[in-house]
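Visitor: Curious how this folds, go ahead:
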Amino acid sequence: MRIRLTAGETVLTATLDDNATARDFASLLPLTLQMNDLFKREKYGHLPRSLAAGGTPRFSYEIGNIVYWSPGPDIAVFYAHDGESIPEPGQIILGEIDSGADALKKYDGAVDVTIEAVD
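Guide: Below is the predicted model:
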């Protein structure tokens, strides 16, 4: 599934993975979240509910990853890499930003992000 993330004047497109967690996330769309900055590497936002388990937990990330962090329950979008690993219980990859994820670093602090399906 293709999605669009809109933060201020920044519009990013992404593709969700085919796993149970990503499909459950898609069922919440459209969604607007206040996303805060964490470690100058990611924007994260609190989801209205936990998502179904179904992806493989990972302890690393790449720029452009959209991930689910179950303890939140939060999603995060990585826009930079600091070389650190992700602590237990890991995160589940929901999808990948097509390009331009680094544009999120211009939003210092919190920014409202609307996420919607595009197909």
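Visitor: CA only for contacts and neighbour counts going forward, please
Guide: Will do.
Visitor: Quick one: the strands in this protein, in order.
Guide: For the chain, the strands defined by DSSP state E cover 2-7, 10-16, 31-38, 42-46, 65-69, 74-78, 92-97, 111-117.
Visitor: Without its sequence neighbours, what residue ends up closest to T10?
Guide: A103 (7.1 Å; C-alpha to C-alpha, 6 or more residues apart in numbering).
Visitor: Could you give the number of residues near that neighbour?
Guide: Counted with other C-alpha atoms under 10 Å, the neighbours of A103 add up to 14.
Visitor: Would you agree it is in contact with E9?
Guide: No - A103 is beyond contact range of E9, at 10.1 Å (criterion: C-alpha atoms under 8 Å).
Visitor: coming back round to it: redo the strands of the chain as a markdown table? Include distance to G54 and mean neighbour count.
Guide: What follows is those, written out as a markdown table (distance: least, C-alpha to C-alpha, whole Å; neighbours: other C-alpha atoms under 10 Å):
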| stretch | distance to G54 | mean neighbour count |
| --- | --- | --- |
| strand 2-7 | 19 | 18 |
| strand 10-16 | 13 | 18 |
| strand 31-38 | 21 | 18 |
| strand 42-46 | 19 | 23 |
| strand 65-69 | 11 | 25 |
| strand 74-78 | 15 | 24 |
| strand 92-97 | 8 | 23 |
| strand 111-117 | 20 | 19 |
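Visitor: could these go into CSV alongside distance to F59?
Guide: Listed next are the strands of the chain as CSV, based on distance: least, C-alpha to C-alpha, whole Å:
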stretch, distance to F59
strand 2-7, 24
strand 10-16, 19
strand 31-38, 16
strand 42-46, 15
strand 65-69, 11
strand 74-78, 13
strand 92-97, 9
strand 111-117, 24
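Visitor: here's the other one to compare against:
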Amino acid sequence: MKLLTAAAAITTCLLMSGNVMAQNIQIKVDGKAYAGGLNGNDAAKDFAAKLPLKLKFEDFGSTERISYLPKSLNLGSAPRSCDPQKGDITYYIPWGNLAVFVRDFRPSDNLVPLGKLSPEALKAIQESGSKDVEISLVK
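Guide: You can find the predicted model right below:
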């Protein structure tokens, strides 16, 4: 029930900010589930189509945790730049990796916005070390 409540809160917040979440996702670390949401752009839809995935994240500087996808995303008409904020899930075009921002960052080209994590999901990814992180759709 907490997962659905958190997902509803994220969706409401993003709707109010103009970023519509098209699909709820679940992040699992050590068997515990956390909420997140994906945008409605073409790249986020392609990412959703590849789920479920098990990924390992690593620190990239002190601003983000990254993980390499097994296959690049089809970007379609998705934006090719964004101003990432803490909790944002993005796709870095040149390297083909996911980047989860643990701190706010500056506007960046070649960075595609994919979605947003709940504060609890972000904390779980920050503390995941080299453990598997499972990402799946919430049906």
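Visitor: Nearest to F25 of structure 1, out of the strands of structure 1?
Guide: Closest of those to F25 of structure 1 is strand 92-97, at 7.9 Å (criterion: C-alpha to C-alpha).
Visitor: equivalent range in structure 2 for the closest one?
Guide: In the comparison with structure 2, strand 92-97 of structure 1 aligns to the range 112-117 (TM-score structural alignment).
Visitor: cool, stretch 33-49 of structure 1 as well?
Guide: Residue span in structure 2 matched to stretch 33-49 of structure 1, by TM-score structural alignment: 55-71.
Visitor: sorry, back to before: closest to P57 of structure 1 out of the strands of structure 1?
Guide: When the strands of structure 1 are compared by C-alpha to C-alpha, strand 92-97 sits nearest P57 of structure 1, at 4.9 Å.
Visitor: Show residues contacting that closest one.
Guide: Residues from elsewhere that reach strand 92-97 of structure 1, judged by C-alpha atoms under 8 Å, 6 or more residues apart in numbering: 12-17, 19, 21-22, 25, 55-58, 64-69.
Visitor: ok, now with 7 Å
Guide: With C-alpha atoms under 7 Å, 6 or more residues apart in numbering as the test, strand 92-97 of structure 1 has contacts from 12-17, 21-22, 55-58, 64-69.
Visitor: and what of stretch 73-84 of structure 2?
Guide: 41-43, 46-47, 101, 104-113.
Visitor: one more time with 10 Å, if that's ok
Guide: With contact meaning C-alpha atoms under 10 Å, 6 or more residues apart in numbering, stretch 73-84 of structure 2 is reached by 39-47, 49-50, 90-93, 96-97, 99-114, 116.
Visitor: end-to-end on it?
Guide: Taking C-alpha to C-alpha, to the nearest Å, the first and last residues of stretch 73-84 of structure 2 lie 19 Å apart.
Visitor: so who does the most centrally placed residue in structure 2 touch?
Guide: Taking C-alpha atoms, centre = their mean, the centroid of structure 2 lies closest to I89, which sits 2.9 Å from it. Residues counted as contacts of I89 of structure 2 (C-alpha under 10 Å, 6+ apart) are 36-39, 44, 64-66, 98-102, 111-117, 122.
Visitor: Now with 8 Å, please.
Guide: 98-101, 113-117.
Visitor: so what corresponds to it in structure 1?
Guide: For I89 of structure 2, the aligned position in structure 1 is occupied by I66, per TM-score structural alignment.
Visitor: from memory F101 of structure 2 sits against Y92, does it?
Guide: No - contact between F101 of structure 2 and Y92 fails when scored by C-alpha under 8 Å: they sit 11.7 Å apart.
Visitor: Which position in structure 2 pairs with A76 of structure 1?
Guide: For A76 of structure 1, the aligned position in structure 2 is occupied by A99, per TM-score structural alignment.
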